[in-house]
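Asker: give me coordinates for this.
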Amino acid sequence: MKWISFNVDGNEQYGLYNVQEKTVAAVSKMEGSPKSFTEALGDPDFMEKAVRLADSAPRINESDIEWLAPIPRPLKNIFCVGKNYRDHAVEMGGKSSVPEHPMIFTKAPTTVSANHAPIPAYESLTDYLDYEGELAVIIGKKGKEISRAEAMDYVFGYTVLNDVTARDIQNRHKQYFLGKSLDSTCPMGPWIVTKDEIANPHDLGIITRVNGEIRQQSNTSQFIFPIDEIIHVLSKGMTLEPGDIIATGTPAGVGFAMNPKRTLRKGDSVEITIESVGTLTNKVQ
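Answerer: Purely as a prediction, here's the structure:
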């Protein structure tokens, strides 16, 4: 199943998207529905009912909606795993920079934007705006001190995420938050694919194209730290909640590591495709 959030005439809604028909079953219009998809995720009884009764929910054509990020306003910062592909760790700092433990940083909730939403160029702030194609995990239930054996039970589904980064700001401040948290620098979507549709999240091809040129091409089998370990580590002293977002890291091929550097400029189009999940497309403006 593919869950989306969207606007119709300025009203935020959510529902189940049908790729073949290009329609949405607007389950947010069902009686007793939570206001937002994040709230709906926290109500398992409603989610079960919504799936069961989706055929009777109002149908809306894709042409009549404005796409939003699947989680339009996260309640927490987006959790991000740095250098989770060995080849990317090496390209950014050599073999010595390959981490021994998951390297966690965050992006502010105000970074979140949708499929086809513009990425601001921020020409007055940065000379090195970069792309990072990533698989993102959406947490589906509340948990703390989650064991690795149980970790995947807490996953609701997956989406595509672009961890857009101002490299010079990141390097100047000697930490990641400011360079990662410019507004609208976390496009995600177009939908959340529920985990039952993904046979193995650790065997998914990922490709990032800039203006049609392949820049990143890898597979999630190359993760240094798998999803269950990441969830286990994050939850050791912190409660994970429905709607929390975890970006699992990016493979080699970022523009800042190239010689010469090939970071983003106004007019560039970035397209990230993850096997069995979908394609996220955004243009720098």
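Asker: alpha carbons only for contacts and neighbour counts from here, please
Answerer: Fine.
Asker: what sits up against the one helix or strand Ile104 maps to?
Answerer: Using DSSP states H and E, Ile104 sits within strand 103-107. In this structure, residues lying in contact with strand 103-107 by C-alpha atoms under 8 Å, 6 or more residues apart in numbering are 77-84, 176-177, 180-181, 186.
Asker: show me what the next helix or strand after it is packed against.
Answerer: Downstream of strand 103-107, the first helix or strand assigned by DSSP H and E is strand 112-113. When contacts are defined as 3 or more C-alpha pairs under 8 Å, 6 or more residues apart in numbering; DSSP states H and E, strand 112-113 packs onto strand 186-194.
Asker: which residues does the strand it packs on contact?
Answerer: The contact list for strand 186-194 (C-alpha under 8 Å, 6+ apart) reads 1-5, 67-70, 107, 111-115, 117, 119, 138, 156-164, 277-280, 282.
Asker: to compare against the first, here's another:
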Amino acid sequence: MKYVTLETEGKPAAGILEGDEIRICAEGEGARDAVIDAIVAGELAGWDTREGRRVPLSAVRLLAPIPLPRGAIYCVGKNYHAHADEFHSSGFDSSSKEAVPKHPVIFTKPPHSVVGPETPVRGSLDPTGTVDYEGELGVVIGKAAFQVDKASAYDHVLGYVIINDVTSRELQRQHGQWTIGKGLDTFCPMGPWLVSADEAGDPARMELRTEINGELRQKASVSDLVFDIPTLIETMSRTMTLHPGDIIATGTAAGVGIGFTPPRYLQRGDVMRVSITGLGALENTVE
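Answerer: Now for the predicted structure:
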């Protein structure tokens, strides 16, 4: 299933994408949170049999499938081998003396940084003018996970979504950590829909691509992750509970702006397009 949150005729709604149409499963008051509410209640799978009116995809405005997560988005730093080397040699890496980490590097983005597809990213909020892009695979937890081992980790995954971990590089460096540089309002585009794990298939077979103004900058197989999804879930759940609706951004690939000499930072009007096999494409413009 492909779950969406949207606005139709100026009102919030949520439903399932079926071809070029959306079957509305919730609308009116509370519909903006209908997907996350159903995940938490363990009822999202039941939408498959829910009746509802149909509207063309072309006639609606898509929001992030989870417009306001219940908690911070968990993010993984330096989790593709080539990007770990790229970032470590850029001069912006204050996390470790090692290029490729021995253990997952985890930080967070605030829930209010989330925006949907086609929503502008407010690059003007960055006073340093060093806005960068990071296309990533997002994992959505469907069942509470505490001290879960790798063998059963996928049992706790509901589905997948595209995330763009937009970053102010200079703020990231100035503050010696990653939250301020990555937590600016609108700096977490997400969408266009949440794809259930059974429909998405094996993440290791997915390919991630990021284009800036039509130019391919990032291309990588998710199989190239330093720490795969089961390892991330096992590591994080060892000491804390991952709750239904929690989101893990699994890291970005080589080809980000700071990997160029000189760095190629985003400018007003630039169009970012992140696509992942089976998950669609997420497009946002910098303003």
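Asker: re earlier: ok, average deviation of the strand holding Ile104 of the first structure from the second structure?
Answerer: On superposition with the second structure, the mean distance recorded for strand 103-107 of the first structure (mean C-alpha distance after the TM-score superposition for the first structure) is 0.4 Å.
Asker: next, the angle from that strand to strand 186-194.
Answerer: Computed by axes from the mean of the first three to the mean of the last three C-alpha atoms, to 10 degrees, the angle separating strand 103-107 of the first structure from strand 186-194 equals 110 degrees.
Asker: can you point out the buried residues in strand 103-107 of the first structure?
Answerer: The neighbour-count check on strand 103-107 of the first structure (16 or more other C-alpha atoms under 10 Å) flags 104-107 as buried.
Asker: of the contacts of strand 186-194 of the first structure, which belong to strands?
Answerer: Secondary structure from DSSP state E places 2-5, 67-68, 107, 112-113, 138, 156-162, 278-280, 282 of the contacts of strand 186-194 of the first structure in strands.
Asker: do you know how far the aligned residue in the first structure for Pro120 of the second structure is from Gln285 of the first structure?
Answerer: Alignment note (TM-score structural alignment): Pro120 of the second structure maps to Pro118 of the first structure. According to C-alpha to C-alpha, to the nearest Å, Pro118 of the first structure stands 6 Å off from Gln285 of the first structure.
Asker: now do Trp67 of the first structure
Answerer: 18 Å.
Asker: looking at the two, which is more packed in?
Answerer: Each of Trp67 of the first structure and Gln285 has its neighbours counted (other C-alpha atoms under 10 Å); Trp67 has more, 24 against 15.
Asker: just confirm the more buried one contacts Asn7, I think it does.
Answerer: Yes - using C-alpha atoms under 8 Å, Trp67 of the first structure is in contact with Asn7, at 6.6 Å.
Asker: contacting residues for Thr231 of the second structure?
Answerer: Neighbouring residues of Thr231 of the second structure by C-alpha under 8 Å, 6+ apart: Lys150.
Asker: returning to that earlier point: which among the contacts of strand 103-107 of the first structure end up buried?
Answerer: Neighbour counting over the contacts of strand 103-107 of the first structure (16+ other C-alpha under 10 Å) leaves 77-84, 176-177, 180-181, 186 as the buried ones.
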